[in-house]
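K.L.:
Sequence and predicted structure below; questions after.
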Amino acid sequence: MKILLNVLMNGLTLACIYFMVACGFSLIFGLLRTINLAHGSLYLVGAYVGHDLGVRTSSWVLGLAGGALAAGLVGALMQVVLLRKTEGDNLRQALLTVGFSIVVADLLLWHYGAATYQFDLPAAVAEATDIPGVGPYSTIRLLVVAMAVLVGLALWLILRFTKLGMAVRAAVDDRVMLAALGFEVRSLYLVIFVLGALVCGLAGVVGGSVFSVAPGEDARFLLSSLVVVIIGGMGSLPGAAMGALLVGFSEQLGLAYFPNYAVTATFGLMVAVLAVRPHGLFGRA
């Protein structure tokens, strides 16, 4: 029973990281209808920059903020230089962002090499916390759960109760009418794209703190965020949360009890959901 509880806690931690990555992807893909297959690169940029700043300043918190800002800056440049000129052309967006992700991955590999980097965590979160029924459990993993809840709540409040959120929801339904009402739609799209990139960079630092920072993590988290968003539904934060929980638990339970079929369990879950709900659990046509 104790082993099962540890596996479930690990699944919850993994789900929270997937949720933060998928939040950014859901904002960009689900709300803006922008195909961004370089989303994993934003995760990796945030992780590497956060690690560098953490080492230079001896502050994990500054690394957290710097990694998020670096990913936001790269996202802004990508949206203005590459994606703004290809709005509505999904094929060109897909090709451009795939090429961009390859370039970023090679640049990071050239600069940092193929080594695996570990974050130096503050003493307060580097130790273990005793949980009844589970025993000592990594404090940084518990912090990840709290951060994911705060990120999800903040994004939900922004989209639900602010003028920015109302404009975004209106743009999803009728962009032309929103522009006719005087809103600068391109600037709105840029803000949402940067917000999604910031959250992804934040997830990069958090994920790198729990696991490690290494080449190839961009592809892993891009694929996982795609599966999460497809299961949960495009543009839905509750859907991203539910999809992340399902994927995180299925991965960890699969690795613990039937490791040879762990990957097929995740994609089998996606197929099962789409067979019943073609637009995802919380998606709409």
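P.N.:
Cool, the structure landed. Numbers count the residues shown, from 1 in each chain.

K.L.:
switch to C-alpha atoms for all contacts and neighbour counts from now on
P.N.:
Will do.

K.L.:
distance of the residue nearest to N10 when sequence neighbours are not counted from Y261?
P.N.:
Sequence neighbours aside, Q252 is the residue nearest to N10 in space, at 6.9 Å (criterion: Cα to Cα, 6 or more residues apart in numbering). Plainly put, Q252 is 11 Å away from Y261 if you go by Cα to Cα, to the nearest Å.

K.L.:
Neighbour count for the two, which is higher?
P.N.:
Neighbours were counted for Q252 and for Y261 using other Cα atoms under 10 Å; Q252 has more, 22 against 12.

K.L.:
list the contacts for Y261?
P.N.:
G254 (Cα atoms under 8 Å, 6 or more residues apart in numbering).

K.L.:
do you know how far it is from L42?
P.N.:
The gap separating Y261 from L42 is 29 Å, by Cα to Cα.

K.L.:
my guess is the residue nearest to N10 meets N6, correct?
P.N.:
No: Q252 sits out of contact with N6 when judged by Cα atoms under 8 Å, with a separation of 9.9 Å.

K.L.:
Got another one to weigh against that:
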Amino acid sequence: MNWLLLFEQILNGIQLGLLLFLLAAGLTLIFGIMDLVNLAHGSLYMMGAYFAYSFAGWTDSFVIGVLLALPATLLLGIVVEVVALRTLYDRNHLDQVLATFGLILFFNELVRIIWGPAGLDLPLPDFLNTSVEILPGIPYPTYRLAVIAVGLLVALFLYLLVARTRIGMLIRAGASNREMVGALGVDIKLLYTIVFGLGAALAGLAGMMAAPILTVEVGMGERILIDTFVVIVIGGIGSIRGAFLAALIIGLIDTVGRSILPDLLNLMLPQAAASTAAPALSSMLTYVLMALVLAIRPAGLFPPRGA
């Protein structure tokens, strides 16, 4: 086994995990506090990527494009919550699923109308399109290190926001007992709008960070949304700490598994069969882990206090 390659794959797994965390943190807050099943969360991820592409093109700066796209996605999330989702809070989850699935179709068609059906590439600036030698003989892309740094900074920001501020206190109280928070005079509608806007901004940031690595295309949010739901189920619905740790676990299992499993399967299967089976088995491992967690700890590994 190539240990240098394994180390690089571990870093890739951390990077993927932190991207999943950006998505899962917003979704777990929305689900845990608002009790809203939001299938359109992946569409906000997609819109963040398209906003970054457009703003970067207009300003000729990737960094400025991201800085402009972030408030644009937050504003879009607020508009979606006020216009489309506010009437769904008292409805059952099936109605929420159908309504937010309709939003997926709406955003996909909106993207086709504005940006066209073809995939787009968001180029990196020269200072990010380089490599850094993190250890002797191990170069690693600068941009992927930047993604890891941004993910860790956002995790720290969310910890301070939720644990050390008044808004965070209300968020934690809302996750534990929404009716009591409303009875104490807190404007629940405003709290929900703030939470949804924050979740939209986090989803959009994940899309912006992923855009230079992946192709910006219609429907890019649906594929990663499934992994995001797996993360919040494993971590515990409503738990930021759980989302962070579960996202890292899933990222490492998926990425490192794709690197290790072919070598292990080559010991038992022909090379062609091993290369085909390894990615599928790596993806299955995340669902096997989710099933084990649900069987042992139905509330997740790190449920919020009081859950």
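P.N.:
Perfect, I can see it now. Since this is a predicted model, take the numbers as computed values, not measurements.

K.L.:
Do a quick rundown of the helices in the stretch 151-285 of the first structure.
P.N.:
Assigned by DSSP state H, counting those that start in this stretch, the helices in the stretch 151-285 of the first structure fall at 163-173, 175-180, 185-210, 217-232, 237-257, 262-276.

K.L.:
corresponding residues in the second structure for the longest one?
P.N.:
Mapped onto the second structure using TM-score structural alignment, helix 185-210 of the first structure spans residues 188-213.

K.L.:
Next, the buried residues of that stretch.
P.N.:
By 16 or more other Cα atoms under 10 Å, the buried positions in stretch 188-213 of the second structure come out as 188, 191-212.

K.L.:
Could you do stretch 211-220 of the second structure as well?
P.N.:
Neighbour-count burial for stretch 211-220 of the second structure [16+ other Cα under 10 Å]: 211-212, 216-220.

K.L.:
go on, stretch 242-261 of the first structure?
P.N.:
242-255.

K.L.:
where's that stretch relative to the chain centroid, distance-wise?
P.N.:
18 Å (Cα atoms, centre = their mean, to the nearest Å).

K.L.:
again with stretch 65-79 of the second structure
P.N.:
In terms of Cα atoms, centre = their mean, the centre of stretch 65-79 of the second structure is found 16 Å from the chain centre.

K.L.:
Same question for stretch 36-55 of the second structure.
P.N.:
Computed by Cα atoms, centre = their mean, the chain-centroid distance of stretch 36-55 of the second structure equals 10 Å.

K.L.:
Could you tell me where it falls in the first structure?
P.N.:
Using TM-score structural alignment, stretch 36-55 of the second structure lines up with residues 34-53 of the first structure.

K.L.:
Kindly report the same for stretch 152-159 of the second structure.
P.N.:
The aligned range for stretch 152-159 of the second structure is 149-156, by TM-score structural alignment.

K.L.:
So what touches the matching stretch?
P.N.:
Here stretch 149-156 of the first structure makes contact (Cα under 8 Å, 6+ apart) with 20, 23, 199, 237.

K.L.:
now do stretch 68-76 of the second structure
P.N.:
Counting by Cα under 8 Å, 6+ apart, 44, 47-48, 51-52, 55, 197-198, 200-201, 204-205 sit against stretch 68-76 of the second structure.

K.L.:
Save the contacts of stretch 149-156 of the first structure as a markdown table, and put in distance to L222 of the first structure too.
P.N.:
A markdown table is the format used below for the contacts of stretch 149-156 of the first structure (distance: Cα to Cα, whole Å):
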| residue | distance to L222 of the first structure |
| --- | --- |
| M20 | 12 |
| C23 | 12 |
| V199 | 14 |
| L237 | 17 |
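
K.L.:
Among those residues, which one lies nearest to V134 of the first structure?
P.N.:
Ranked by distance to V134 of the first structure (Cα to Cα), the contacts of stretch 149-156 of the first structure are led by M20 at 25.0 Å.

K.L.:
which SSE is that closest one in?
P.N.:
helix 2-25 (DSSP states H and E).

K.L.:
Kindly report the same for A274 of the second structure.
P.N.:
Here A274 of the second structure is assigned to helix 271-296, by DSSP H and E.

K.L.:
and what of L70 of the second structure?
P.N.:
Here L70 of the second structure is assigned to helix 62-80, by DSSP H and E.

K.L.:
With distance to A149 of the second structure added, can I get the buried residues of stretch 211-220 of the second structure in TSV?
P.N.:
Output for those, formatted as TSV (distance: Cα to Cα, whole Å):
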residue	distance to A149 of the second structure
A211	16
P212	16
V216	22
E217	25
V218	27
G219	27
M220	23
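
K.L.:
Show me the two of those that sit farthest apart.
P.N.:
Largest pairwise distance in those, by Cα to Cα, is 16.3 Å, between P212 and G219.

K.L.:
From H39 of the first structure, how far off is the nearest residue to R186 of the first structure once chain neighbours are set aside?
P.N.:
Spatially, and ignoring its direct neighbours in sequence, R186 of the first structure is nearest to R84 (7.9 Å; Cα to Cα, 6+ apart). In this view, R84 of the first structure and H39 of the first structure are 16 Å apart by Cα to Cα.

K.L.:
more crowded one of the two?
P.N.:
Ranked by neighbour count (other Cα under 10 Å), R84 of the first structure and H39 place H39 first, with 30 against 15.

K.L.:
wait, what's in contact with the more buried one?
P.N.:
Contacts of H39 of the first structure (Cα under 8 Å, 6+ apart): 25, 101, 197, 200, 218, 222.

K.L.:
Do I have it right that the fifth one meets Y43?
P.N.:
Put plainly, it is D218 of the first structure. Yes: using Cα under 8 Å, D218 of the first structure is in contact with Y43, at 6.3 Å.
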